[in-house]
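Student: below: sequence and its predicted model.
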Amino acid sequence: MAPEPRQRLASSPEQPQPLRVVVNLTKEYVDRLNAVWVEGQLIEIKRRSGTVMQFLTLRDTLAEVSVSISTTQAVLDAAGPITEGTVVAAWVKPTLWLKSGSLVFECRELRPSGEGRLLAMVEQRKRMLQAEGLFDVARKRRLPFLPRRIGLVTGAQSAAERDVVENIARRWPAAVVEVRHSLVQGPAAVEQLIEAIRSLDAAPEVDVIIVARGGGSLEDLLPFSDEALARAVFACRTPVVSAIGHETDTPILDLVADLRASTPTDAAKRVVPDAAAEAQLVARALGQVRSAIVARVDAESRRLGELRSRPVLRDPSAVIDGHAERLQLARERLARAVDARLREERLGLTHAIERVRGLSPRATLQRGYAILTDTEGRTVDRVAATSAGAALTARLADGHLDLAVTAVTEDPHPTSAAEAPPIPVLPGSTRDLPATTTEEP
């Protein structure tokens, strides 16, 4: 109810009213106003950390009218995720601050309104699905380089269908597109979209699925933020490309799909390569391979020419001749060394034979010496070793003599062993000496 009008205050330049009186009367009048629900757009949110009171600026959606709103942090939290630009419905009651004379609206409840309400609902759904891992980047699959068949889910005879099909045909004429028409807005759109996606996912020859729609309002794009559609796309075994709306539109399907395309045209560019660009790449690669082969052949040809120009390959027999000459010199040195060694060994052998012959007992006997032995074959080298009447044998160079000792006479001045000439001793028994038949009578 509107407040009852009060009696006007009397005032003049000579008798002005005190400011406090006017402000108090104004506050009393404002305090009698009831709380009311108003709709407007939040153009500024002044959040103060550590304080309970928060301040907002609310503007009319059509006219250039804006007011300041004070509220609590609890009211803001209860309103859900709201941002600047959100259209809200606020339950406000005007009040006047005495110290500053400012008119402020106290907000006791705040709710998103219109698109703001829809945005809050979508944002809440995003948070729930993100917590379950549906937006996890690690599970997103890569698109095939050249798909055998491309599935397309879009509205019948829509601009999105025309853009996708024409751009795919322009980029890769041999590509095959299998289209499933579906409603793309309205209450029945979600069910038809899910059915079309599952149908294409069940086809083994379909390697990628594009879900395309042109731009639209937030309400028109709500089916693509539906939870059931997001879960159906998450369960697909085939990679899914989301091409919904324009670059500024981001429905939940964009987040759960394996790839987000900004527009349907961009989806066509992402799904198939450009045949002309690929042909240029192939031609460039062939040119690089050809250049590499030619360079390798040239390098090997130069290397072969260098090898052929070496002396050993120009005249291979020169090496053999050199080795043959060194071998002949070595053979000659070896022959001379063998001859010299043989002469040395022969001369040494001759000297050894002469020394052996000089030490031979037979040579001593040939010089006129004799060897006396008793009947037992023991050598008699002194007179004490025999006695008169003993039988002795005298060994000569050409035989032996059987002797009988008639007398024994000792030399008073015997020759010492050092002065006496050596008497060789025959090795073995006396039977080794040649026998003789000459006997001394």
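Tutor: All right, it came through fine.
Student: C-alpha only now, for contacts and for neighbours.
Tutor: Fine.
Student: just the strands in the stretch 151-300 of the chain please.
Tutor: 177-181, 206-213, 240-244, 259-260 (DSSP state E, counting those that start in this stretch).
Student: most tightly packed of those strands?
Tutor: Of the strands of the stretch 151-300 of the chain, the one with the most neighbours on average (mean count of other CA atoms under 10 Å) is strand 240-244, at a mean of 29.
Student: hmm, back to that, which one of the strands of the stretch 151-300 of the chain lies closest to residue 404?
Tutor: For residue 404, the closest of the strands of the stretch 151-300 of the chain is strand 206-213, at 139.0 Å, according to CA to CA.
Student: identify whichever of the strands of the stretch 151-300 of the chain lies nearest to residue 59.
Tutor: Nearest of these (CA to CA): strand 240-244, 31.0 Å.
Student: which one, of the strands of the stretch 151-300 of the chain, ends up nearest to residue 25?
Tutor: strand 240-244 (57.5 Å).
Student: and that closest one, what does it pack onto?
Tutor: strand 206-213, helix 252-256, strand 259-260, helix 264-271 (3 or more CA pairs under 8 Å, 6 or more residues apart in numbering; DSSP states H and E).
Student: redo those as CSV? Include distance to residue 200.
Tutor: Below are the helices and strands packed on strand 240-244 laid out as CSV (distance: least, CA to CA, whole Å):
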stretch, distance to residue 200
strand 206-213, 7
helix 252-256, 17
strand 259-260, 17
helix 264-271, 16
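Student: so which of these gets nearest residue 244?
Tutor: Proximity to residue 244, assessed across these by CA to CA, is greatest for strand 206-213 (4.8 Å).
Student: among the strands of the stretch 151-300 of the chain, which comes closest to residue 253?
Tutor: strand 240-244 (6.4 Å).
Student: pull the residues that contact the closest one.
Tutor: The contact list for strand 240-244, computed with CA atoms under 8 Å, 6 or more residues apart in numbering, reads 208-215, 224, 233, 250-251, 253-254, 257-264, 266-267.
Student: try it against this one:
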Amino acid sequence: MTHDSGTQDSGIKVGSVAEAPFAVHDISALLADYISRLGNTWIEGQISEVRETRTLTFMKLRDTQDESTVPIYMTTQALHDLNWKVEQGARVIIQAKADWWTKKGTLQFKILQIRSVGLGELMARLEALRNILAAEGLFAPERKKELPFLPRRIGLICGQNSDAMHDVIENSKRRWPDVEFVVREVPVQGPTAVRQVCDAITELDAIDDVDVIVVARGGGSFEDLLPFSDETLIRTVAACVTPVVAAIGHEEDRPLIDYVADYRASTPTDAARRIVPDVVTEIAQLRNLRSQMFRAVEIRLSAHAKDIATIRSKPALAHPSYLVEQRIVQVMNTRGRIGNHVLNKIDLLQAQLVGAQTALRTLSPQGTLERGYAIVRDHDGTVIRLSDSVASSQRLSVRVSSGEFDVVVQ
């Protein structure tokens, strides 16, 4: 026997031991009582199932980023009274109260209010998120990484056996046949898309020889592309070390991945054109460059040949002995001029010497003596110029042209 307090007459708490278990209806009633005390809550999600009966309409509300779902219901009359149609795939916000169905032992959420999340509201949310991420610098041009000229391997994230995958691979191989891909086929829409695309990006980023990652999808509706504007996905791309190319293929409403990616391709085909060079174009450019180099070398060689011919045409090189002979003539001429100059100089000096000798003879005392004159000196060597300066019996010295002798004054 149990009491309202949840204990038996023996004082044992019901449910605490095997000898005193709860009855199913008791535990169900306890859960109903507990859940009934929970308040109302607002929940956002996507309608995934709709099952309408005469009195109630049952639906599943699915998380927009995960596989989680919760059962919800509302009266069929209230559903019909709405001025918009609730259908599978619709994105809604509901005010609901948790409701435990005692007999079935199931939890349902009773819809008290339901609002449609319209396209305008979604776009406004994305614009607000875009502004926040831009303010953090995630879209800044200086963060963009250069794509490699010729990647060793290319990581490709796309839908299962999708056209986008074939477009990227086929167009890339058409441009560069030896290109290698590491492909990760994942859901690109739906509740698991964000998580699986993020996991694929992280996995490919960790592979050393994957030099660029392409996230590709062949367009779709605005709602289908919402995973590529998810904040978690955007931050995963921003943190990626490997350059990322976004090839979502939607021109009008660009998902936010286009802003954070290192390169935004308009289509998967455009991505193929960007990630690998065209081998035909490269070969043509190499041939053109080779031709230009050959022409440049030929022009240079021709110019040098003309210079050599000009040099060789000069007399010094055409007749090497000419320059020596010319120098010999110049040396001989110079030597002749020097010899004549020296001889002329000697003749001049000789003439000057003869003139000086003649003058010297004319002016020297010896010349005077030779003309019959004599020089008289006393014993001190003083020249006697006046007769009054000598005395009788004074001994004097007389110098004539041929010698010298003594005399005595009488």
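Tutor: Arrived safely. Everything numeric here is computed off the predicted structure, so don't read it as measured data.
Student: the helices in the stretch 201-350 of the first structure, which residues?
Tutor: With DSSP state H, counting those that start in this stretch as the criterion, the stretch 201-350 of the first structure has helices at 227-234, 252-256, 264-271, 275-308, 311-314, 316-358.
Student: which one of these is the most hemmed in?
Tutor: Scoring the helices of the stretch 201-350 of the first structure by mean neighbour count under mean count of other CA under 10 Å gives helix 252-256 as the most buried, with a mean of 25.
Student: show me what it is packed against.
Tutor: helix 227-234, strand 240-244.
Student: what would these look like in CSV with distance to residue 302 of the first structure?
Tutor: Formatted as CSV, these follow (distance: least, CA to CA, whole Å):
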stretch, distance to residue 302 of the first structure
helix 227-234, 62
strand 240-244, 55
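Student: re the thing from before, reformat the helices of the stretch 201-350 of the first structure as CSV; add distance to residue 188 of the first structure.
Tutor: What follows is the helices of the stretch 201-350 of the first structure, written out as CSV (distance: least, CA to CA, whole Å):
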stretch, distance to residue 188 of the first structure
helix 227-234, 12
helix 252-256, 17
helix 264-271, 22
helix 275-308, 39
helix 311-314, 88
helix 316-358, 93
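Student: what's the closest of the ones you listed to residue 90 of the first structure?
Tutor: helix 252-256 (27.9 Å).
Student: residues in contact with the residue minimising distance to the centre of the second structure?
Tutor: Centroid-nearest residue in the second structure: residue 146, 6.9 Å away (criterion: CA atoms, centre = their mean). Residue 146 of the second structure sits next to 243, 262 when contact means CA under 8 Å, 6+ apart.
Student: quick check: the gap between the counterpart of residue 174 of the second structure in the first structure and residue 284 of the first structure.
Tutor: In the first structure, the residue matched to residue 174 of the second structure (TM-score structural alignment) is residue 170. In this view, residue 170 of the first structure and residue 284 of the first structure are 22 Å apart by CA to CA, to the nearest Å.
Student: do residue 140 of the first structure as well
Tutor: For residue 140 of the first structure, the distance to residue 284 of the first structure - CA to CA - is 32 Å.
Student: what does residue 215 of the first structure give?
Tutor: The separation that residue 215 of the first structure has from residue 284 of the first structure, given CA to CA, amounts to 39 Å.
Student: and what of residue 336 of the first structure?
Tutor: Relative to residue 284 of the first structure, residue 336 of the first structure is positioned 75 Å away (CA to CA).
Student: with residue 203 of the first structure instead?
Tutor: Distance of residue 203 of the first structure to residue 284 of the first structure, computed by CA to CA: 37 Å.
Student: and what of residue 255 of the first structure?
Tutor: Taking CA to CA, one finds residue 255 of the first structure at 37 Å from residue 284 of the first structure.
Student: before we move on, what about residue 75 of the first structure?
Tutor: 64 Å.
Student: residue 157 of the first structure -> the second structure?
Tutor: In the second structure, residue 157 of the first structure lands on residue 161 (TM-score structural alignment).
Student: spit out the contact partners of its match.
Tutor: Residue 161 of the second structure neighbours (CA under 8 Å, 6+ apart): residue 185.
Student: now do residue 238 of the first structure: how many residues are near it, please.
Tutor: 23 (other CA atoms under 10 Å).
Student: how about residue 160 of the first structure?
Tutor: Using other CA under 10 Å, residue 160 of the first structure has 23 other residues around it.
Student: quick check: it touching residue 214?
Tutor: Yes: with contact defined as CA atoms under 8 Å, residue 160 of the first structure counts as touching residue 214 (5.5 Å).
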